[in-house]
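Trainee: With the sequence up front, the predicted model follows.
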Amino acid sequence: MNLALWIVAGLLAAAYLFGGGGKLIMPKEKIAAFGPSAKWVEDFSAGTVKAIGALEVLAAVGLILPAAVDIAPVLVPLAALGLVMIMVGAAITRIRRHEFKFMVVDLVYLALAGFVAWGRFGPESFIG
């Protein structure tokens, strides 16, 4: 179970580091040009898109770094819960925009982040 949690956390960290970093460095118009799955940025200001990117990068770091250096490992499940909240917002945005096909990926990310939060708060906690 511990190995599965590390693998899922690592994959999530890589995905959110890449995705959040892209939101931080690219203008929202360029993000929207990636295709129909990225049109959600049209509903938000450039500052909001950058803030979402910053939160994703922070969560990616929080999924790995605290446990890897054994400093405040309780931040790992908290980072995972943060990602769950981000993905709930993403799913709500998809529902509002009637983009149900793209929402499937958001729900997969939500489930994976929820798995890490559950596992690190519960049976494979770094504390105790």
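Mentor: In hand now; what should we look at?
Trainee: from here on, contacts and neighbour counts on C-alpha atoms
Mentor: Will do.
Trainee: after whichever strand or helix holds residue 68, next one along is what?
Mentor: Using DSSP states H and E, residue 68 falls within helix 46-69. Using DSSP H and E, the next helix or strand after helix 46-69 towards the C-terminus is helix 75-97.
Trainee: Return the list of helices and strands in contact with that following helix.
Mentor: Secondary-structure packing of helix 75-97 (3 or more Cα pairs under 8 Å, 6 or more residues apart in numbering; DSSP states H and E): helix 46-69, helix 100-121.
Trainee: to the chain's geometric centre, what's the distance from it?
Mentor: Taking Cα atoms, centre = their mean, to the nearest Å, one finds the center of helix 75-97 at 7 Å from the center of the full chain.
Trainee: In addition, the following structure is provided for comparison:
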Amino acid sequence: MNIALWIGTALLAAVALVGGVTKSFVPKTRLAAQHGGEWTEKASVGFVKGIGAVEILAAVGLIMPRVVGVAPVMVPVTALCWVALMVGAMVTHGRLGQFGFVALNMVYLALAVFVAAGRI
């Protein structure tokens, strides 16, 4: 079970890191031109970069507490925060009719629930 939890955590952290770096460093106009990034058109630059920063912190919070052995309770807390973020993403993509992204966010949400439940 521990190996499955580490694999799930690593996958979730990779998704969070890639998404966070993209939102933090790619210009908003370029994000808005990408499929799935249309939501950024009406969002402020600060909001998009803020979401990116939260995703980068999530990647760190999913891995580092268990690796260094300091406050490992932060892993399930971070995973539950990721659940909240995915609910928001599902609502946003649903409003835009992007149901493929809603399904993908559901997968990420389920993975986060698995990690949170397994690390409590």
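Mentor: Perfect, I can see it now. In this text, all values refer to a predicted model and were calculated from it rather than measured experimentally.
Trainee: could the helices and strands packed on helix 75-97 of the first structure be laid out in JSON lines, adding mean neighbour count?
Mentor: Putting those into JSON lines (neighbours: other Cα atoms under 10 Å) gives the following:
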{"stretch": "helix 46-69", "mean neighbour count": "19"}
{"stretch": "helix 100-121", "mean neighbour count": "18"}
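Trainee: Take these and write them to CSV, including distance to residue 27 of the first structure.
Mentor: Output for these, formatted as CSV (distance: least, Cα to Cα, whole Å):
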stretch, distance to residue 27 of the first structure
helix 46-69, 7
helix 100-121, 22
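Trainee: of these, which approaches residue 81 of the first structure most closely?
Mentor: helix 100-121 (5.9 Å; Cα to Cα).
Trainee: for the closest one, the distance to its chain's centre please.
Mentor: Worked out by Cα atoms, centre = their mean, helix 100-121 of the first structure lies 9 Å from the chain centre.
Trainee: Identify the residues contacting it?
Mentor: 5, 8-9, 12, 37, 76-81, 83-84, 87-88, 90-91, 94-95, 125-126 (Cα atoms under 8 Å, 6 or more residues apart in numbering).
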